[in-house]
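Undergrad: sequence isn't available, so here's the structure alone:
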């Protein structure tokens, strides 16, 4: 027998309280508590089948990870080699970034080559999806489309159609009738996600789930959603720019922090197999405030251009603006340049931008950012034409080694770069190449570059 109880649930973190509170004690968010009905089930006798008893790991037969080829190499890369059967993948991104476009292209490819695919939309009608499919040339008889938000009816559709791949667009629109809260609430998202995970695992069907993001760019809904799924993908980019970057945040079947690069066109998302060449397409190598750096995203070496602009200001608080670079990392580099090289930035506005819309993670670009800033302050370009720069800057002004340096140099050679500035401690593995310059400190680097 069940008993109903009223509780207040924080829509940011899922914290439950018997009474309403203005501020959540768990995540410190204001005005996020919503009243919901919670059903309490009395304890009953539990029966355990023979298939679900604890057993020795020695006796368990490991299963092979069977994958579907999506025919989109950049998507296969971020998934770790393809779509794993029985997996639950979450994809999020800003509105209009191209999530539904990518999934419809994927659905068309899999239905063409493997079998039935079910596309469930809670935001668009069947006619709207057909219009997009016409534009993307994704019209196949095994691609089934339905507009539905009731999770129980969706489960029935899955059992009737028997698809090999299911897309849910989006999780915030689904609801379970026995729960009284509105679609998109913590309770609904949590319960619907549990149902989808059960369907995926028991039927060995891969599911793709689309999720909305907040104004701050974070995944909307409870954090438990990220913990439940096998893979979390995030679409980056500006709607006004043509390039899109698909990044892996979590992956139980492959490498994390992997990226896939796409270009948005009228006919859909076109994969970019060599992103370094695209990011450096219009680079002028003899321009002040500009430097080309090498970074590693997952297993892929990528070369991008970093631009810096330093201008004098009379304001008491100079501006520090960075796009694609963490503001804390920029502040650290400016502090080292002021302390160790006596270059004043306290009376200057500083702007740093990564060309192409890529967000830099890690410390690969420290040295390149520092040289771009110095180039802008002095008003002179880096004298070495077609130079790639890589290295981490320490607080004492030393240039520290980075991983995969040889891979970055090989990528630079493919793109026609003539000089390479790398940390001195990385020279041991790369001394077979010509025109590779090793530096151990910022001061030594300045003498060789300017």
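TA: Arrived safely. The structure displayed is predicted, hence computed values, not measured ones.
Undergrad: alpha carbons only for contacts and neighbour counts from here, please
TA: Noted.
Undergrad: name the residues that touch the longest helix belonging to the chain?
TA: Longest helix in the chain by number of residues (criterion: DSSP state H): helix 186-203. For helix 186-203, the surrounding residues in contact (Cα atoms under 8 Å, 6 or more residues apart in numbering) are 9-12, 14, 86-88, 151, 155, 171-172, 174-176, 179, 181-183, 205-207, 221-222, 224-225, 228-229.
Undergrad: in strands, which of the residues you listed fall?
TA: 9, 10, 88, 207 (DSSP state E).
Undergrad: show me what the helix or strand hosting residue 36 is packed up against.
TA: Assigned by DSSP states H and E, residue 36 belongs to strand 33-41. For strand 33-41, the packing partners by 3 or more Cα pairs under 8 Å, 6 or more residues apart in numbering; DSSP states H and E come out as strand 2-10.
Undergrad: of the contacts of helix 186-203, select the buried ones using a PyMOL command.
TA: Those of the contacts of helix 186-203 that count as buried under 16 or more other Cα atoms under 10 Å are selected in PyMOL with:
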select buried, resi 9+10+11+12+14+86+87+88+151+171+172+174+175+176+181+182+183+205+206+207+221+222+225+229
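Undergrad: among the contacts of helix 186-203, which ones are in helices?
TA: Those of those lying in helices (DSSP H): 151, 155, 224, 225, 228.
Undergrad: for those residues, work out which two are farthest apart.
TA: Taking every pair in those and measuring Cα to Cα, the maximum separation is 21.6 Å, between 155 and 224.
Undergrad: one more structure, for comparison:
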């Protein structure tokens, strides 16, 4: 009998190590490396011809790449316009979709409603290794979803699941979750690196060989990455992650990989008693136009994630009572704020660096990597220091260089259109983002090329 091979695998990121370490060199997690013994013995239930197989459909025939026939993508409506848009226009037949998220993020809630809608199109099977059939049924009734055509199975045996899918002619499969799936011929326990990898590979072959659409629920690690081996991310055609916003009522769905669409799209949902409801205009979540006008407030048209969101930026500049002025920021990069204060002093002659300065991005939105927020932040800080009140219908965006130039930002036209759609009447933007065709009746566009131009606004 062959000797068992010993490997050391990080349970957080799935990285292999030649020996045990206290800290994973890949994800920096402590005490996460576990010893695994992989048996080289092929059991009777594992045919030798399948011992070495790829992750997708096998086709040994050699063809000219230019002569390969076009693949017509068949897409199915998921029942959610937001989910459809993130997937590239609907879920593709024969694809494997990975949906990850923290516990309670809404993975099972979203996919149960999706499965209910897909069951009206073709036979659908929902397999749950974490909840009983009664729990899943009760959730479906609470969500008021039509679950009459959903078939459910409480099993994580992937070989059994694949056999049922092919034999009974199912078109859609939801596995909740891949961490509870297993192949009985493997000695490892469910959730282990080998089980997750081989289970996902078998389900991927099911999708490619039989045209079955597979949706896999995935856990996440402490660092927020998808739990399990990295190969899991390579197997999936589309990888989505559900993230809760600062207000736990809202959820954001993002894609980091999509073989059939764009990865810049994001979807916003509201978690309600009836499940995940589409938020068609997410700017309404982050934008407050109903409050009274006050100094230090400025609206910003963000497009860092590929979808334009209108956000409120607040600043408070007050006389310092300490030897060293205080700098406080929520949702903004502290070092970039220091740089903008230096630009204000050197390029505009506005010296407010001796004051305590606080910056807040409303609703907890993170703009630490969004350079387009430079212009609205400068406007907010000057507004606060001079007690100047901007109209609630004023919005701005633009990056500021060290020479004081106001640089253009990507998707400038989309930002302007979104601002106009939300009834903003004054839009301050970089001159190189300005275009005459953006002129709209009742809306004033103020293009600026240098920070000195900004002073003329006050």
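TA: Arrived safely. These numbers were taken from a predicted model, which means no experiment stands behind them.
Undergrad: can you give me the TM-score here?
TA: The TM-score (TM-score structural alignment, normalised by the length of structure 1) is 0.87; 446 aligned residues with a Cα RMSD of 3.2 Å.
Undergrad: that older thread, mean deviation, the strand holding residue 36 of structure 1 versus structure 2?
TA: With mean Cα distance after the TM-score superposition for structure 1, strand 33-41 of structure 1 departs from structure 2 by a mean of 2.3 Å once superposed.
Undergrad: could you check that strand and say which residues are buried?
TA: Quick answer for strand 33-41 of structure 1 (16+ other Cα under 10 Å): 33, 34, 35, 36, 37, 38.
Undergrad: ditto for stretch 437-457 of structure 2
TA: Neighbour-count burial for stretch 437-457 of structure 2 [16+ other Cα under 10 Å]: 443, 445, 446, 447, 448, 449, 450, 451, 452, 454.
Undergrad: check contacts around the last one.
TA: Under the criterion of Cα under 8 Å, 6+ apart, the contact partners of residue 454 of structure 2 comprise 379, 448.
Undergrad: what's the answer for the first one, then?
TA: Contact analysis of residue 443 of structure 2 by Cα under 8 Å, 6+ apart lists 420, 424, 425, 426, 427.
Undergrad: so how far is the strand holding residue 36 of structure 1 from its chain's centroid?
TA: Mean-position distance between strand 33-41 of structure 1 and its chain equals 33 Å (Cα atoms, centre = their mean, to the nearest Å).
Undergrad: next one: stretch 61-78 of structure 2
TA: Chain-centre distance of stretch 61-78 of structure 2: 28 Å, with Cα atoms, centre = their mean.
Undergrad: buried ones in that stretch?
TA: Applying 16+ other Cα under 10 Å to stretch 61-78 of structure 2 flags 75, 76, 77, 78 as buried.
Undergrad: any chance of TSV for those, columns secondary structure?
TA: Output for the buried residues of stretch 61-78 of structure 2, formatted as TSV (DSSP: H, G, I helix; E, B strand; the rest coil):
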residue	secondary structure
75	strand
76	strand
77	coil
78	coil
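Undergrad: end to end, how far does stretch 160-170 of structure 1 reach?
TA: Start to finish, the residues bounding stretch 160-170 of structure 1 are 21 Å apart (Cα to Cα, to the nearest Å).
Undergrad: ditto for stretch 379-393 of structure 1
TA: End-to-end distance of stretch 379-393 of structure 1 (Cα to Cα): 22 Å.
Undergrad: buried residues in that stretch?
TA: 381, 382, 384, 386, 387, 388, 389, 390, 391, 392, 393.
Undergrad: isn't the fifth one right up against residue 415?
TA: No. Under the criterion of Cα atoms under 8 Å, residue 387 of structure 1 makes no contact with residue 415, lying 11.0 Å away.
Undergrad: and the most centrally placed residue in structure 2, how far is that from residue 239 of structure 2?
TA: Structure 2 has residue 254 as the residue nearest its centroid, 2.2 Å off, counting by Cα atoms, centre = their mean. Shown here: residue 254 of structure 2 relative to residue 239 of structure 2, a distance of 8 Å by Cα to Cα.
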